[in-house]
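S.K.: I'll drop the sequence and a predicted model, then ask my questions.
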Amino acid sequence: MSLLGPIEAAVGGQPMAIGGQGRRALLAALAFNPGTVVGVNRLVEVIWDDHPPVTATTKLQGHVSALRRSLVRLGGPDAVNVLQTRPPGYLLCARLTSTDLARFDELTHRAAGARLPDGAAARVAALSAALRLWRGDTCVDARSAGVAVLAASLDERRWRAMEDLAEAQLVLGDHNSVIDAMEPLVRQWPYRERAWEHLIEAHMRRGDIASALATHERLCQILAGDLGVKPGQRINRLVNIIRAAGQR
């Protein structure tokens, strides 16, 4: 099952029709943690937010039955075991379910074990593969408030993986890739100081002192204007090094 973008499901390699927003939200809530029971009350909240219909429990059971029919249609009678009833709710069988999220977690865990600087190439390989799994915003087609909260935590892990990748690329001297990735990231999320730090350092390592200092100035203006604060110590130390290099 794919969560890192529009929600997609397949059985035995065959795409499965999921249905409308309710079923997508239900499937997403279960797929974030296969093998974990999600209670009926929580699923009702995820699907209908704060405005469940009087018949919410019955409608939830209908969504579950429809998904099970689709599973059996593609995978045969045993496929019904993928979506199980477990009081006080339902779960996706971990043994029978694979997700792109689980693969992402596996790859980022592998990258974390590759220590810098010696493990830079291994870290780049693992994180590049992890980030290629994303096909867009998480669960972009099932944006109930409940799903959006779950999705936001995954988006944060995506941006952090991008920053980890940039750190390893700097070790390898791939400064252009860092700039190409961090520039749009800081435009989208302008308060991510670690991304700004990597962007400033990439310009510095390319020998473009003017761009490094101009990038720092952009950050200072954004933080001062929006939050009334200055960049942290790590960026200040980096900029002091850059200024010293520019005076030589």
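M.R.: Nice, thanks for sending it over.
S.K.: CA only for contacts and neighbour counts going forward, please
M.R.: OK.
S.K.: buried sites along the helix ranked longest in the chain?
M.R.: For the chain, the helix with the greatest residue count under DSSP state H is helix 145-172. Across helix 145-172, burial judged by 16 or more other Cα atoms under 10 Å covers 145-148, 150-151, 154-155, 158-159, 161-170.
S.K.: same thing with stretch 199-213?
M.R.: In stretch 199-213, counting by 16+ other Cα under 10 Å, buried: 199-205, 209, 211-213.
S.K.: just to revisit the earlier point, and the longest helix of the chain, what does it pack onto?
M.R.: Contacts defined by 3 or more Cα pairs under 8 Å, 6 or more residues apart in numbering; DSSP states H and E place helix 145-172 against helix 21-31, helix 40-48, helix 120-132, helix 175-188, helix 193-205.
S.K.: what sits up against stretch 159-173?
M.R.: The list of residues contacting stretch 159-173 from outside it, by Cα atoms under 8 Å, 6 or more residues apart in numbering, reads 108, 116-117, 120-121, 123-124, 127-128, 131, 175, 177-178, 181-182, 185, 194-195, 198, 202, 205.
S.K.: how near is Glu106 to Gln14?
M.R.: For Glu106, the distance to Gln14 equals 24 Å [Cα to Cα, to the nearest Å].
S.K.: For Asn176, which non-adjacent residue is spatially closest?
M.R.: Using Cα to Cα, 6 or more residues apart in numbering and skipping the chain neighbours, the partner closest in space to Asn176 is Ala202 (7.4 Å).
S.K.: surely the one you found meets Asp180?
M.R.: No: the criterion here is Cα atoms under 8 Å, and Ala202 misses it with Asp180 at 10.1 Å.
S.K.: Which neighbours do the two have in common?
M.R.: By Cα under 8 Å, 6+ apart, no residue touches both Ala202 and Asp180.
S.K.: picking up where we left off before, deepest of the helices and strands packed on helix 145-172, which one?
M.R.: Most buried of the helices and strands packed on helix 145-172 by mean neighbour count (mean count of other Cα atoms under 10 Å) is helix 193-205; its value is a mean of 24.
S.K.: residue contacts, Arg237?
M.R.: With contact set as Cα under 8 Å, 6+ apart, Arg237 has no partners.
S.K.: measure it to Ser65 for me?
M.R.: Distance from Arg237 to Ser65, by Cα to Cα: 59 Å.
S.K.: same deal with Trp159?
M.R.: According to Cα to Cα, Trp159 stands 37 Å off from Ser65.
S.K.: Use this one as the comparison:
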Amino acid sequence: MKFACAAVLAASLALPAYAETSAPKNPLNDGETWAELRGDVVGDEVIADGAALFDVDAPYRAHDAATVPVHIRQLDDTASIESAIIVIDENPAPVAAELNFGPSMAPLDMEVRVRVNMYSNVRVIAKTDAGLAMNGRFVKASGGCSAPATKDPELALASMGQMRLKYFEDTLQISTPRREAQIMIRHPNYSGLQRDQVTQLFISAHFIDTLEVFQGDDMLFTMEGGISISENPVFRFSYSDNGTPALLVRATDTEGNVFEQTLIKAGHT
């Protein structure tokens, strides 16, 4: 994940313009920070307006700055979203996550919970077969990256790596069965900006940096994450069910720990 300076390029230069169909409740704000970040996030690639390709839903004023839901929902089913980058402009480490999607995730419908450290644009930059497209929201929140952990450090480390799978009501899209699932992973995801509430010393950064989710041999999604992913990360997503009765989840963290678990669908053994 690299960061440097570059000017923002016009979205309409080379890619099909995904014109905005309606005014969002909390649109991205103009600001200097993105101009400074852009080059290291995507280089000099042209970025189209993604408002007609996918929607990003995030609260205008976050209830909890340490756990802000960012919901990405594809609107144009004819496009193929191969990957996405979540960028929180004003965070100490702006690139929150780099996500790659398998074919079973199409059309994309996914929610990730992030930390927002101060009033900031939250951007999603999607890669399609036509190039890059961006959409996002402006979120009012503060202190998310330095917010105290919700558990005692010893208890947090004792339960670290535990995983839980939840399924929601099945849905059908055309003739393909779709499932909506949620994966929660126990991990303190220390940002390096939090203080021990007893000693008042900073807690060293320690967070999940990679995640892989498979159904059988089929990859659903992978993630490279940073300190902006929330404590006890939660991923809610929809996917096409290939009949495999389990999801394999594998995560690693910055201390070299590997957590792997096969999560069985309800009704199977």
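M.R.: Thanks, I have the structure now. Remember, predicted model here, so these are calculated numbers, not experimental data.
S.K.: overall similarity of the pair, as a TM-score.
M.R.: With the length set by TM-score structural alignment, normalised by the length of structure 1, the two chains reach a TM-score of 0.21; 103 aligned residues with a Cα RMSD of 6.9 Å.
S.K.: Throw the helices and strands packed on helix 145-172 of structure 1 into CSV and include distance to Gln221 of structure 1, thanks.
M.R.: Converted to CSV, these look like this (distance: least, Cα to Cα, whole Å):
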stretch, distance to Gln221 of structure 1
helix 21-31, 40
helix 40-48, 39
helix 120-132, 30
helix 175-188, 13
helix 193-205, 13
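S.K.: and of those, who's closest to Leu223 of structure 1?
M.R.: Set against Leu223 of structure 1 and scored by Cα to Cα, those come closest in helix 193-205, at 9.8 Å.
S.K.: Let me know the next secondary structure element after that closest one.
M.R.: Remark: after helix 193-205 of structure 1, the chain's next helix or strand is helix 209-227, criterion DSSP states H and E.
S.K.: Which of the helices and strands packed on helix 145-172 of structure 1 sits closest to Leu71 of structure 1?
M.R.: Closest among these, using Cα to Cα: helix 21-31, at 12.2 Å.
S.K.: tell me what the closest one is packed against?
M.R.: For helix 21-31 of structure 1, the packing partners by 3+ Cα pairs under 8 Å, 6+ apart come out as helix 40-48, helix 56-75, strand 89-92, helix 145-172.
S.K.: Please convert the ones you listed to TSV, extending it with distance to Ala25 of structure 1.
M.R.: Listed next are the helices and strands packed on helix 21-31 of structure 1 as TSV, based on distance: least, Cα to Cα, whole Å:
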stretch	distance to Ala25 of structure 1
helix 40-48	6
helix 56-75	10
strand 89-92	13
helix 145-172	6
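S.K.: looking at the ones you listed, which is closest to Ala10 of structure 1?
M.R.: helix 56-75 (8.6 Å).
S.K.: Now do the buried residues in the helix or strand following the closest one.
M.R.: Following helix 56-75 of structure 1 in sequence order, the next helix or strand is strand 83-86 (DSSP H and E). Residues of strand 83-86 of structure 1 classed as buried by neighbour count (16+ other Cα under 10 Å): 83-84.
S.K.: Tell me which residues touch Arg23 of structure 1, please.
M.R.: So Arg23 of structure 1 contacts 63-64, 67 (Cα under 8 Å, 6+ apart).
S.K.: what about the closest residue to Ile125 of structure 2 other than its chain neighbours, helix or strand, and which?
M.R.: Spatial nearest neighbour of Ile125 of structure 2, chain neighbours left out: Met134 (4.4 Å); criterion: Cα to Cα, 6+ apart. Under the criterion of DSSP H and E, Met134 of structure 2 resides in strand 131-139.
S.K.: Could you pull out the buried residues of that strand?
M.R.: Across strand 131-139 of structure 2, burial judged by 16+ other Cα under 10 Å covers 132-139.
S.K.: Downstream of that strand, the next helix or strand is which one?
M.R.: helix 153-158.
S.K.: Against Leu30 of structure 1, how distant is Thr57 of structure 1?
M.R.: 16 Å.
S.K.: cool, Thr215 of structure 1 as well?
M.R.: 42 Å.
S.K.: same thing with Ala126 of structure 1?
M.R.: In terms of Cα to Cα, Ala126 of structure 1 sits 26 Å off from Leu30 of structure 1.
S.K.: Same question for His203 of structure 1.
M.R.: Counting by Cα to Cα - His203 of structure 1 and Leu30 of structure 1 are separated by 44 Å.
S.K.: Arg110 of structure 1 too?
M.R.: Relative to Leu30 of structure 1, Arg110 of structure 1 is positioned 25 Å away (Cα to Cα).
S.K.: what's the answer for Leu238 of structure 1, then?
M.R.: Counting by Cα to Cα, the gap from Leu238 of structure 1 to Leu30 of structure 1 is 44 Å.
S.K.: Is it possible to get JSON lines of the buried residues of strand 131-139 of structure 2 that adds distance to Val258 of structure 2?
M.R.: Formatted as JSON lines, these follow (distance: Cα to Cα, whole Å):
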{"residue": "Leu132", "distance to Val258 of structure 2": "32"}
{"residue": "Ala133", "distance to Val258 of structure 2": "33"}
{"residue": "Met134", "distance to Val258 of structure 2": "33"}
{"residue": "Asn135", "distance to Val258 of structure 2": "33"}
{"residue": "Gly136", "distance to Val258 of structure 2": "32"}
{"residue": "Arg137", "distance to Val258 of structure 2": "34"}
{"residue": "Phe138", "distance to Val258 of structure 2": "35"}
{"residue": "Val139", "distance to Val258 of structure 2": "33"}
